[in-house]
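Enquirer: Sequence and computational prediction follow.
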Amino acid sequence: MHFPQRVQINEVVLRDGLQLEAKIASLEEKKALFNGLVQAGVETIEFGSFVHPKAVPQMANSGELYDQIAGDSADPVLIALIPNLKGAELASSKGVERVNFVFSASNTHNLQNVNKTTEQSLKELEVIHTFCQTNGIIMNVSIATSFGCPFEGEVPSSRIHELVHKLIDLKIDIVTLADTTGMANPRQVSDLLESLKKVHPEQKFNLHFHNTRGMGLANILAALEAGADSFDTSLGGLGGCPFAPGATGNVCTEDTVHMLHSMGIETGISLEGLIETSRMLEKVVGHNTPSYILKAGPSDKKYPVPNN
């Protein structure tokens, strides 16, 4: 097995992690979580999304949050999710320098998510891409339901190849393959990523897995073996798509970092700092999270021998 020496972790709790929570986190709470992540050494954070507040009210204060966390050159890379041109324009008005545009490989899911067909989203993507280039914004793109759709079922790998080829033509900086509702399996992940890297060896790919069926870490391991070195994860394992039935949390950041560090793979992130911030997160959302490491502690934790 060949693994990378270092892996990039892109933290998405402030966006994907909080967007399904019943409680809407305040600006102060989001900023405290952000500061905890920064202190833990997280280098890339998707801080929010510029969507209509009626669609996702949990993200309504994303612009205000950016005003408070941006500006320091020592800060992590800040990314905003955008669903359309209006979102890109709002992000630009705030001075956001990097955005992530999401569309779905599944036409049915795309209609549920953004009320457009996939082809309509691709046409809008070209317009948004031109807007971002004109305004000095780096644009990443995520392909949702890359490994399966809750409405349509299997998404053929040929479909993902077709969509990636279109993105290559636009010279998109990073392409994320997203397992929107946790339908991927390790062999599928390995086969798809290896085939894509063979055709597009220079393209940067990022992986976004959900742990819906308990295969999140296994899929990360399969992706590592296939040459991936960049992953979206969410503190506490929170998150999920509001427009997909059965959606549950993302792969947990602290669980992922613990696994990578145990394997001798560096991330630049303090596991202790993540655990501390994850405890804060449980207080913010008002319930326990799916985090295994928060419950059990790291594998090198030693417990006192009980007195018999």
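Expert: All right, it came through fine. The shown structure was predicted, so the numbers you read here are calculated from the model rather than taken from an experiment. Residues are numbered from 1 along each chain as shown.

Enquirer: hey, let's count contacts and neighbours off CA atoms from now on
Expert: OK.

Enquirer: contacting residues for Phe103?
Expert: 83, 110, 118, 121-122, 141-144 (CA atoms under 8 Å, 6 or more residues apart in numbering).

Enquirer: before we move on, what about Arg279?
Expert: Applying CA under 8 Å, 6+ apart, we find Arg279 in contact with Leu294.

Enquirer: follow-up on the earlier one: from the contacts of Phe103, which land in strands?
Expert: The members of these that map onto strands under DSSP state E are 141-144.

Enquirer: of all those, which comes closest to Leu192?
Expert: Ile143 (13.3 Å; CA to CA).

Enquirer: Looks like the closest one contacts Val102 (just checking).
Expert: Yes. The criterion here is CA atoms under 8 Å, and Ile143 meets it with Val102 at 6.1 Å.

Enquirer: Report whether Gly48 is found in a strand, as I expect.
Expert: Yes. Gly48 sits within a strand when classified using DSSP: H, G, I helix; E, B strand; the rest coil.

Enquirer: Number of residues surrounding it?
Expert: 28 (other CA atoms under 10 Å).

Enquirer: cool, Asn206 as well?
Expert: Neighbourhood size, Asn206 [other CA under 10 Å]: 22.

Enquirer: repeat for Ser93
Expert: Ser93, neighbours per other CA under 10 Å, totals 11.

Enquirer: how far away is it from Phe131?
Expert: To Phe131, Ser93 is 12 Å away according to CA to CA, to the nearest Å.

Enquirer: What's the end-to-end length of stretch 68-79?
Expert: 14 Å.

Enquirer: Secondary structure element for Asp255, which one?
Expert: helix 253-262 (DSSP states H and E).

Enquirer: Following the chain onward from that helix, which element is next?
Expert: Immediately after helix 253-262, counting by DSSP H and E, sits helix 271-285.

Enquirer: relative to helix 253-262, how tilted is that following helix?
Expert: If you take axes from the mean of the first three to the mean of the last three CA atoms, to 10 degrees, helix 271-285 sits at 170 degrees to helix 253-262.

Enquirer: what's downstream of helix 271-285, the next helix or strand?
Expert: Moving toward the C-terminus from helix 271-285, the next helix or strand (DSSP H and E) is helix 292-296.

Enquirer: Helices of the protein, start to end?
Expert: 27-39, 62-69, 85-94, 107-114, 118-134, 157-169, 186-199, 216-225, 253-262, 271-285, 292-296 (DSSP state H).

Enquirer: A further structure is provided below for comparison with the first:
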Amino acid sequence: MAWIELHQTLPAHRKIMKLRRILKIKTPQAVGHVAMLWLWSIDNAPDGDLSRVDIEDIAEACEWSRSAATFVSAMKEAGLIDGDMKLHDWDEYTGQLMEKREDRRKKDRERQARYRAKKAAQHAAQKGQETPPAPPPPPDPPEPSEPPQEPPQRPEEAQDAPPSKAMLAAAAVGRPDKATGVDPGLGKVMDFYLNRINATPSATSIEELGAFVEDIQPEVIIKAMEYALDEHKTAWSYIRGTLRAYRSRGIRTLADLQRANDEHERSKQRQEDTRNAKNRRVAPRGGARSPDIDPLKGFHTDD
């Protein structure tokens, strides 16, 4: 990063004072304009030659908002810019500055070299020290009284594990040659799911569906999937929610499902009777028709 030196005597320098008088500005503003010109020149006119630069660019670089010609003329009259549009004493000033910078870099390099040499000497001295004796070896472990347990199963061994009953039943759908040994109820559930719900299910849905068959009769699970088809909600998450609701309500068989439906209908009828009685009390002559109610809402799912 480039930088310049500003001495504490700059604000009181005769050239700054003259520039201030010509432009009728305060000292801080005059110092600021000059410093901004020097900083800008490091990147845009490193040789100090401003003859190739438009005076408007010079004024803008110094953030002089009035006449650019007036500003450049004042800089010349104050002796900050020579008549040939070169910054006054720029070569001498920047030359000295570069020499100072190079001296600093040289000193920094020498200091870093001394630090590295010191560290290397310390490291060499440490390596030359006597190595401490090694600790005695630990005693031999006692003989095991029982045979060692089998090590945990590695991932590659787990991949070679036989497929589950649910995966076998799913693989046998449409393949009678693979149906040997598949539970008939599980096979019916997988056949319905793959042919009516999802032909490319995830392994997770297959395994979870197989787990439900262990608790709930296959016919009940198929009824739940039929309901999902009627409602056009065939995502596995919806079917799983319905089956979880069945399980939490103790519905395992078709008889359980029928009893739950009957109880739901009776509860719905009681609500309807109560609503009608209330409407007869408050409705105008002719009565009011109550809205239709889905007889299955709130029963098949956890909603």
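Expert: Yep, that arrived. Owing to the predicted nature of the structure, the values given are computational and were not obtained by experimental measurement.

Enquirer: How close are the two chains, by TM-score?
Expert: Remark: TM-score between the superposed chains equals 0.19 [TM-score structural alignment, normalised by the length of structure 2]; 94 aligned residues with a CA RMSD of 6.2 Å.

Enquirer: returning to that earlier point: buried members of the contacts of Phe103 of structure 1 into ChimeraX, please.
Expert: Listed next is the ChimeraX selection for buried residues among these, using 16 or more other CA atoms under 10 Å:
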select :83,110,118,121,122,141,142,143,144
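
Enquirer: Between the contacts of Phe103 of structure 1, which sits nearest Thr233 of structure 1?
Expert: Nearest to Thr233 of structure 1 among the contacts of Phe103 of structure 1, counting by CA to CA, is Ser142 at 14.1 Å.

Enquirer: And the closest one, how far from Val175 of structure 1?
Expert: 6 Å.

Enquirer: How about Asp169 of structure 1?
Expert: According to CA to CA, Asp169 of structure 1 stands 12 Å off from Val175 of structure 1.

Enquirer: now swap in Thr108 of structure 1 and tell me
Expert: Taking CA to CA as the measure, Thr108 of structure 1 falls 21 Å from Val175 of structure 1.

Enquirer: Settle it for me: which of the two has more neighbours?
Expert: Higher neighbour count among Thr108 of structure 1 and Val175: Val175, with 22 against 17, using other CA under 10 Å.

Enquirer: Please point out which parts of the strand or helix carrying Ala113 of structure 2 sit buried.
Expert: For Ala113 of structure 2, the enclosing helix or strand under DSSP H and E is helix 90-128. By neighbour count on 16+ other CA under 10 Å, the buried set for helix 90-128 of structure 2 is 90, 94.

Enquirer: I'd like to know which elements that helix is packed against.
Expert: For helix 90-128 of structure 2, there is no helix or strand it packs on, judged by 3 or more CA pairs under 8 Å, 6 or more residues apart in numbering; DSSP states H and E.

Enquirer: Tell me the first helix or strand C-terminal of it.
Expert: helix 155-159.

Enquirer: what helices or strands is that next one leaning on?
Expert: If contacts are counted by 3+ CA pairs under 8 Å, 6+ apart, helix 155-159 of structure 2 sits against no helix or strand.

Enquirer: Which residues does stretch 160-176 of structure 1 contact?
Expert: So stretch 160-176 of structure 1 is contacted by 105, 126, 129, 138-143, 146, 196, 203-208 (CA under 8 Å, 6+ apart).

Enquirer: The same query, at a cut-off of 10 Å, please.
Expert: The contact list for stretch 160-176 of structure 1, computed with CA atoms under 10 Å, 6 or more residues apart in numbering, reads 100-102, 104-106, 118, 122, 125-126, 129-130, 138-147, 158-159, 177, 192, 195-196, 199-200, 202-208, 230-232.

Enquirer: what number of residues lie near Ala59 of structure 2?
Expert: The number of residues packed near Ala59 of structure 2 is 20, by other CA under 10 Å.

Enquirer: Surely it is in contact with Leu37?
Expert: Yes. Counting by CA atoms under 10 Å, Ala59 of structure 2 does reach Leu37; the two are 8.7 Å apart.

Enquirer: how many other residues sit next to Gln8 of structure 1?
Expert: 18.

Enquirer: what about it, distance to Gln120 of structure 1?
Expert: Applying CA to CA, the value for Gln8 of structure 1 to Gln120 of structure 1 is 32 Å.

Enquirer: and Asp213 of structure 2, what is it in contact with?
Expert: One thing to correct before we go on: residue 213 of structure 2 is Val, not Asp. The neighbours of Val213 of structure 2, taking CA under 10 Å, 6+ apart as the test, are 166, 185-186, 189, 219-221, 252.

Enquirer: Next one: it from Tyr246 of structure 2, what distance?
Expert: Distance of Val213 of structure 2 to Tyr246 of structure 2, computed by CA to CA: 12 Å.

Enquirer: what about the closest residue in space to Val220 of structure 2 that isn't next to it in sequence, how many neighbours?
Expert: When the adjacent residues along the chain are set aside, Val220 of structure 2 lies closest to Leu254, with 5.8 Å between them (CA to CA, 6 or more residues apart in numbering). Counted with other CA under 10 Å, the neighbours of Leu254 of structure 2 add up to 16.

Enquirer: Next, find the distance separating Leu254 of structure 2 from Ser267 of structure 2.
Expert: Look at Leu254 of structure 2 and Ser267 of structure 2: by CA to CA, they are 20 Å apart.

Enquirer: Which positions in stretch 160-179 of structure 1 come out as buried?
Expert: For stretch 160-179 of structure 1, burial by neighbour count (16+ other CA under 10 Å) applies to 160-161, 164, 167, 172, 174-179.

Enquirer: Can you report how many residues neighbour Lys197 of structure 1?
Expert: Counted with other CA under 10 Å, Lys197 of structure 1 comes out at 16.

Enquirer: separation between it and Val164 of structure 1?
Expert: For Lys197 of structure 1 relative to Val164 of structure 1 (CA to CA), the value is 11 Å.

Enquirer: Lys204 of structure 1 now?
Expert: 11 Å.

Enquirer: Check Ser157 of structure 1 too.
Expert: 11 Å.

Enquirer: the helices in structure 2, which residues?
Expert: Using DSSP H, the helices of structure 2 run over 14-23, 27-44, 55-61, 68-77, 90-128, 155-159, 165-171, 184-192, 203-215, 218-230, 236-248, 254-282.

Enquirer: winner for burial among those helices?
Expert: Sort these by mean neighbour count, taking mean count of other CA atoms under 10 Å, and helix 165-171 sits at the top with a mean of 21.

Enquirer: Which other helices and strands does that helix contact?
Expert: The contact analysis (3 or more CA pairs under 10 Å, 6 or more residues apart in numbering; DSSP states H and E) places helix 165-171 of structure 2 against helix 184-192, helix 203-215.
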